[in-house]
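> compute the structure for the input listed below.
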Amino acid sequence: MRAIITISQVVAPTWHRGRVILLGDAAWCVTLFAGYGSSLAVGGADRLGSELDAHPGDIGAALTAWEMALRPEAERKQRLGRRVKGVYAPANPLLLWLTQLPLRLAALPAVRRYMIRRFIKG
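You can find the predicted model right below:
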């Protein structure tokens, strides 16, 4: 079995220009390897609302404050995704085979029966 998939990470130099903003993965794109896309999206939206409340009448200042507050955490999660991608999608064929081995073994009838007895039936 051989699958080819391309996963990219776009790093935006800024998340807003004027009154137009990027939110969620469009802004910080942490990739599926980091596993923080949803929580950053919800947290980012919440923080945006807080900054808009804190800067009434000055959307530009609110957006700048929002980005300054959120960017360090988003960049940490982007780096995390780049560091762990080899665990989920190894480039080396041997490592890919080794990461798939537990699933292949679990599909064997004897292993499946053992797993059911051990973990499901208790």
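
> could you use CA atoms for every contact and neighbour count after this?
OK.

> correct me, but Ala54 touches Ala62?
Yes - taking contacts as C-alpha atoms under 8 Å, Ala54 lies within contact range of Ala62: 7.3 Å.

> same drill for the two, tell me which one is more crowded.
A count of neighbours by other C-alpha atoms under 10 Å puts Ala62 above the other of Ala54 and Ala62, at 21 against 14.

> to check against the first, give me the structure of this:
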Amino acid sequence: MLVVEFADQLRDRGHSVLEAVHEAAMTRLRPVMMTMLSTVLGALPLILGSGAGAEARGAIGWVVFGGLGISTVFTLILIPVIYSLLAPLARPRAHAGVRLDRELREFEATE
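Alright, predicted model coming up:
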């Protein structure tokens, strides 16, 4: 969800939706790939192991491997695509801050 948070922050600074989602995905690419690679390499002994209980450990290793692969695809491809489709329907949060500041000034002026 850090991709969405970074994209929201960039939109608050005035970037377009596509610029924001592209920059956010590129910013998170290296950390996501490093996490995925280290976990997959850590699961390899489970997948390739032999001996007593190797079938159970192998199954767990494949689940870790597959789950992390799917979550990487979701994080780097699916989430940015969904964000780019839904974000134009909502205003950046900066608009809410401007509105709240205006309402606060109006309230203080009435006192």
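
> once they're superposed, tell me the TM-score.
Between these two chains, after superposing, the TM-score reads 0.34 (TM-score structural alignment, normalised by the length of the second structure); 74 aligned residues with a C-alpha RMSD of 4.8 Å.

> I'd like the next helix or strand past the helix or strand where Val3 of the second structure lies.
Val3 of the second structure is located in helix 2-12, with elements delineated by DSSP states H and E. Counting by DSSP H and E, the next helix or strand C-terminal to helix 2-12 of the second structure is helix 17-48.

> packing partners of the helix or strand containing Glu55 of the second structure?
Glu55 of the second structure is part of helix 54-73, with elements assigned from DSSP H and E. Applying 3 or more C-alpha pairs under 8 Å, 6 or more residues apart in numbering; DSSP states H and E, one finds that helix 54-73 of the second structure makes contact with helix 17-48.

> buried ones in the helix it packs on?
17-18, 20-25, 36, 40, 43, 46-47 (16 or more other C-alpha atoms under 10 Å).

> from these, pick the one nearest Gly66 of the second structure.
Val40 (9.1 Å; C-alpha to C-alpha).

> please report the distance of Ser71 of the second structure from Ala7 of the second structure.
Distance, Ser71 of the second structure to Ala7 of the second structure, by C-alpha to C-alpha, to the nearest Å: 19 Å.

> more crowded one of these two?
More neighbours surround Ala7 than the other of Ser71 of the second structure and Ala7, with 29 against 14 (other C-alpha under 10 Å).

> make sure that one is actually in contact with Glu23.
Yes - applying C-alpha under 8 Å, one finds Ala7 of the second structure in contact with Glu23, separated by 7.4 Å.

> list the buried residues for the helix holding Val3 of the second structure?
Those would be 3-4, 6-12, for helix 2-12 of the second structure by 16+ other C-alpha under 10 Å.

> how about stretch 60-69 of the second structure?
Buried-residue list, stretch 60-69 of the second structure, by 16+ other C-alpha under 10 Å: 61-62, 64-65, 68.

> now do the strands in the first structure.
16-17, 20-21 (DSSP state E).

> perfect, that will be all.
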